[in-house]
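Engineer: Predicted coordinates and the sequence they were generated for:
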Amino acid sequence: MSLHPVVDRVTDRIVERSRTLRTDYLERMDAARQGAPARARLSCGNLAHGFAAAGEDKLRLRGGPAPNIGIVTSYNDMLSAHQPLEPYPSLIRSAARAAGGTAQVAGGVPAMCDGVTQGRAGMELSLFSRDTIALATAVSLSHDMYDAALLLGVCDKIVPGLFIGALSFGHLPVIFVPPGPMTSGLPNKEKAAVRQRYATGQATREELLDAEAGSYHGPGVCTFYGTANSNQVLMEVMGLHMPGTSFINPGTALRDALTVAAAEQVLRITALGDDYRPMARTVDEKSIVNAMVGLAATGGSTNHAIHLVAMARAAGVLINWDDLDELSRVTPLLARIYPNGAADVNHFHAAGGVGFVIRELIDTGLLHPDIQCVHGGDLRQQTLEPYLDDLTLRWREPPAQTLDPGVLRPASDAFDQEGGLRRLQGNLGRAVAKISAVESQRRAIKAPARVFDSQDALLEAFRAGQLTDDFVAVVRGQGPKANGMPELHQLTPALGVMQDRGQRVALLTDGRMSGASGKVLAAIHVTPEALSGGAIGRVREGDIIEIDADAGTMQAHVDETEWNARTVETGDLSRYTHGMGRELFALMRAQAGDAEAGACSLFPEESARPHDAALALAAGVTA
């Protein structure tokens, strides 16, 4: 199958736009390559420090030619997604020894959970935990003892942070190793119903806690299709996992066999062997395009409209929301996973899973099959499904047909002929909308603005019975520079209740929504944010706001002279500066780029900004 012309065009555009930055990056990574074990360049004192506590691996580390794996782990035992990673280093060390190499834990990275911090001050550290993880990954690998790396992590900011940090060591081969999802518990739709009942006072806190505990009930990743599980699909379509690794449950023999396989494989692809596959080459313009297509085809998390930009930038690749929008519009929606449907990721995996999706997208010309995957083959091999033949790990073809058409469909019978994400623009600036879970008749709205400076203020108005008409909720002062761009997921039950009782409602914000949010139309990540002079700060109570996700537009219907004369209001931001460690992140807030530049504090905002005219319009400047 030939490549789809839109995929071809967008890829060429990204290659051209990134040429200078990408060339510089690759030259730096090529210069870092060493033909001997990395530790051979260390002085005797340096090296002695590096193997002093290595036990039986001392002799190999001291003088042998064996490759050494650096393990970077997000393990902690408070969070279900990270707790299963505890035994991984021992398993990897044993596998490395059996294969003639060694492995050491290079370091740990913080792993916070948005599910725990939702609506709390700690959520304001969430986005910048990604940049902190990137820095921690770089510190971990900076000892220069390693010839390859295994990155253990899965959730929202952890995979993007590991990814960004590891690309600074792009001369090393890198494989991502996840723990897998917890087994299915209380269905997500039932949990969401209890949340909405609680929001209206019809369910007690004990009933709500029972529902939440029935859903989040054991070790492993949350089973809805939010950012954590979107991460896993992206790693698969980029060829950075062993095939079919994403959705194997923790604590199983197959899960352990895949972790062992990753250790064995990363030893085969170091610069010391004949099949060198450094991360700088496995991550390129084509694999980044694959990630955008895979996200659209599965109705993945809007958080990746931010993360993917920063991840690509770390590899010297420049992408923007126009690229994402153009690809999404030609990508069929192949999966219905909560919040885009009733099923969870275990049901998705059982129906055919990621391998089925990748095969369908390759066969319709929507993915680049010729990327350099970590497993040694191309992307076609990534479609294979792992299984155990007695105790031997083997791979087989995915199902020829979907095993559950309510969850997974072929491209010829897709749920929708377009993917789940949209770029919006107009005199309010630029934004992103996720439409895969929004009913078609709810994808456009024209209604008065109700303006709030926080999600708490909106919820107070809801509880006081002040929100009974149609409206667009404008929640400003929530961008990366203002308060770290927290998710505003607590708004989902209240907005859902109002929509269900017949109101037409939508959200417009310079903040984020959770990857688990869905059925209410939301124009999010509005850029420029209010603190940067963005037009969202000019909106006043009662202004008529129009959002049309299908057309890709958002507009404040205000007389142009009046609009341009208005001052930008952000609300009181002082509440966000101290407490729960927020004072330590002031530098990151100050350095953060806008949402379309990845909201990243680690890189300067770079060249490809096709939205300059839109930003000028939003600022009241005639382009």
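Structural biologist: Looks like it arrived, so ask away.
Engineer: can we go C-alpha only for contacts and neighbour counts from here?
Structural biologist: Noted.
Engineer: could you pull out the helices for the stretch 251-400 of the chain?
Structural biologist: 253-268, 279-282, 285-297, 304-314, 321-328, 345-351, 353-363 (DSSP state H, counting those that start in this stretch).
Engineer: Show residues contacting the third one.
Structural biologist: In other words, helix 285-297. Outside helix 285-297, the residues within contact range by C-alpha atoms under 8 Å, 6 or more residues apart in numbering are 7, 11, 14-15, 230, 233-235, 237-239, 301, 308, 312, 317, 324, 327-328, 331-335, 357-358, 366-368, 371, 418-421.
Engineer: next, the one to line up against it:
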Amino acid sequence: MTTDSRIEDITARIAARSKPHRDAYLDKIARAADDGPRRAHLSCSGQAHAYAGAGPDQDRLAKGRAPNLGIVTAYNDMLSAHAPFATYPELIKRVARDMGATAQVAGGVPAMCDGVTQGEIGMEMSLFSRDVIAMAAAVALSHNTFDAALYLGVCDKIVPGLVIAAASFGHIPAVFLPAGPMASGISNDEKAETRKRFATGDATREELMASEMAAYHGPGTCTFYGTANTNQMLMEFMGLHLPGASFVPPEGDLRTALTAEGTRRALAIAPQGEAGFTPAAHVLSEKAFVNGLVGLMATGGSTNLVLHLPAMARAAGIILTLEDFAEISAIVPLMARVYPNGLADVNHFHAAGGLGYMIGNLLDEGLLHADATTIAGDLTAYAADPKLDGDRVRWEPAPRDSLNDKILRPASDPFQKTGGLQQLSGNLGQGVIKISAVAEDNQLIEAPARVFHDQDSVKAAFKAGELTGDIVFVVRFQGPRANGMPELHGLTPVLSVLQSRGQKVALVTDGRMSGASGKVPAAIHVAPEAADGGPIARIRDGEMVRLDARAGTLQVLGDDALSGPVAQVDLSPNRDGLGRELFETFRRAASPATSGASSIMTE
């Protein structure tokens, strides 16, 4: 298959920019591979410690000839997406044992839910949990007793954190095992309408609670196309899942068979395996990250990945910039309409042809690197659907035609000719906007600024009836160094209500917006952030702000624009309470949003 020359050029530029970092990374990985995760390197006492809890596998581990899989799990039973992982370790161990190998739970990593912490103090630790997860996974694997690793994780920060760890331990193979989406509940539009009615006082809390419980009602990932499901897409486009594994429901024989097959694949690509040694470092290549960016644009995925992908790539010695996102967005068409970009959820998307159809179509169009190394060989293996064959999995070619063109279309007849994300730049700095769900007449907003320093103040102004006319809401001091860069999802009902009243509204912030945001234009991740004295700290109430998503510009208008003093805000209330005091080092070390807002993946 021939790759589009524009995709080749972008990949070449990324590789050239990254070469010193990538060369150093691959050299480090080669040294680690030479040292090997061989258990025999441990002293007899060390090995005895490592095997003491392994029950029937102790003897096989002590002989040290068969592969040993390390399981890193984000299991907890508070989060619906991770609850299914409770049964995975025993299944993995049983399958490994049947293959003459072994598996051990290397360790657990935390998994928090942005849906639970929206508008709460915990959200200020959410983004940095990605770095904690990466470090926790590194601790789990640091015993150096594993020949390959299985990563059990799904949601917003968990998968990016696990990928950073997989890159750091890139000398061993990495296979990611998903859990799948929950069954569809009430429609997303119905849920959103109840939220708007509650914001205006037209719905009771009891009605709101009933609506939310009808939407989030069982095990599995939330079914809208937010960050969690964007992560699952990404793992498939980047070749870290088995083909077609992302959106198979958690309850059922096919999901069990896929988990078993993932275990067998990890054993097959381990150093002792029969399929050829495939360390994670070889999968996490420049081509894989470009394929991930293509998937992000083609599906209209979450803006949070604009933070996560640079951090993940940096862990593998690859430097991604906002320009890479913008260039790929300009080339790749939007092929899917999944809520919040449409009425369908991921179950409907999967039934319409899903990722197998999309990858096959994008390969045909030359918009993906077909020869990228994956855990299944190369990317052509992913234009396929898994089917149950007894208790095993076989793969069939994915549909060549969409089964519902209101949800899924070919690249030759897309919903939009360009992807769902746009880079913004101007005298306010750099940022991004998700435009796949923004109506065309709302993609250009020019209105006076109304400046706030937290989302609660916006809500208070709304309740007081102060928010009249066209407004660009500037919500600043929400960046990683200010307060950990929480999502401002709590603003969505307020902004949606104002927009539905006919007002032209937009949001400009150095914080994040939910991966499920969409219809209200939002310039997010603005950098430099206010806490670093960025231009956003100089905006004054009433100054005219122009947000032009089509042109990719974000600026304050007027001869004396941004001539005011840098705003000074007391950030001490963000420094302690509910564990925030433990994250002061993370806030101080955080890199700009443009390079991933990470405290560990910095230059």
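Structural biologist: Happy to help now that I have it. Being a predicted model, the structure only gives us computed values, none of them experimental.
Engineer: ok, back up a step: of all the helices of the stretch 251-400 of the first structure, which one is nearest residue 186 of the first structure?
Structural biologist: Residue 186 of the first structure sits nearest to helix 345-351 of all these, at 12.7 Å, using C-alpha to C-alpha.
Engineer: mind listing what's buried in that closest one?
Structural biologist: Within helix 345-351 of the first structure, the residues scored as buried using 16 or more other C-alpha atoms under 10 Å are 345-349, 351.
Engineer: Stretch 595-603 of the second structure too?
Structural biologist: Neighbour count says stretch 595-603 of the second structure has 595-601 buried, by 16+ other C-alpha under 10 Å.
Engineer: Then stretch 314-323 of the second structure?
Structural biologist: Within stretch 314-323 of the second structure, the residues that count as buried by 16+ other C-alpha under 10 Å are 314-320, 322.
Engineer: and which of these is nearest to residue 534 of the second structure?
Structural biologist: The nearest one, if we look at these relative to residue 534 of the second structure and count by C-alpha to C-alpha, is residue 322, at 17.7 Å.
Engineer: Quick check, the closest one in contact with residue 423.
Structural biologist: Yes - assessed by C-alpha atoms under 8 Å, residue 322 of the second structure is found in contact with residue 423 at 6.5 Å.
Engineer: residue contacts, the most centrally placed residue in the second structure?
Structural biologist: The centroid of the second structure falls nearest to residue 231 when counting by C-alpha atoms, centre = their mean (4.2 Å). Counting by C-alpha under 8 Å, 6+ apart, residue 231 of the second structure touches 154-156, 159-160.
Engineer: do the same with residue 471 of the second structure
Structural biologist: Residue 471 of the second structure makes contacts with 447-450, 503-506, as judged by C-alpha under 8 Å, 6+ apart.
Engineer: which among these gets closest to residue 175 of the second structure?
Structural biologist: residue 506 (40.7 Å).
Engineer: Secondary structure class of the residue mapped onto the closest one from the first structure, three-state.
Structural biologist: For residue 506 of the second structure, the aligned residue in the first structure is residue 506 (criterion: TM-score structural alignment). Per DSSP: H, G, I helix; E, B strand; the rest coil, the local secondary structure of residue 506 of the first structure is strand.
Engineer: residues near residue 506 of the first structure, how many?
Structural biologist: As a burial measure, residue 506 of the first structure scores 28 neighbours (other C-alpha atoms under 10 Å).
Engineer: Look up how far residue 618 of the first structure lies from it.
Structural biologist: As judged by C-alpha to C-alpha, to the nearest Å, residue 506 of the first structure and residue 618 of the first structure stand 20 Å apart.
Engineer: Same check on residue 222 of the first structure?
Structural biologist: Residue 222 of the first structure is 38 Å from residue 618 of the first structure, by C-alpha to C-alpha.
Engineer: repeat for residue 493 of the first structure
Structural biologist: 31 Å.
Engineer: Between the two, which has more neighbouring residues?
Structural biologist: Neighbour totals were compared for residue 493 of the first structure and residue 618, and residue 618 leads with 27 against 22 (other C-alpha under 10 Å).
Engineer: Would you mind confirming that that one is in contact with residue 532?
Structural biologist: No - contact criterion C-alpha under 8 Å: residue 618 of the first structure and residue 532 do not qualify, at 11.5 Å.
Engineer: just to revisit the earlier point, can I get the buried residues of helix 345-351 of the first structure in a markdown table with distance to residue 61 of the first structure?
Structural biologist: Output for these, formatted as a markdown table (distance: C-alpha to C-alpha, whole Å):
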| residue | distance to residue 61 of the first structure |
| --- | --- |
| 345 | 41 |
| 346 | 41 |
| 347 | 44 |
| 348 | 43 |
| 349 | 40 |
| 351 | 45 |
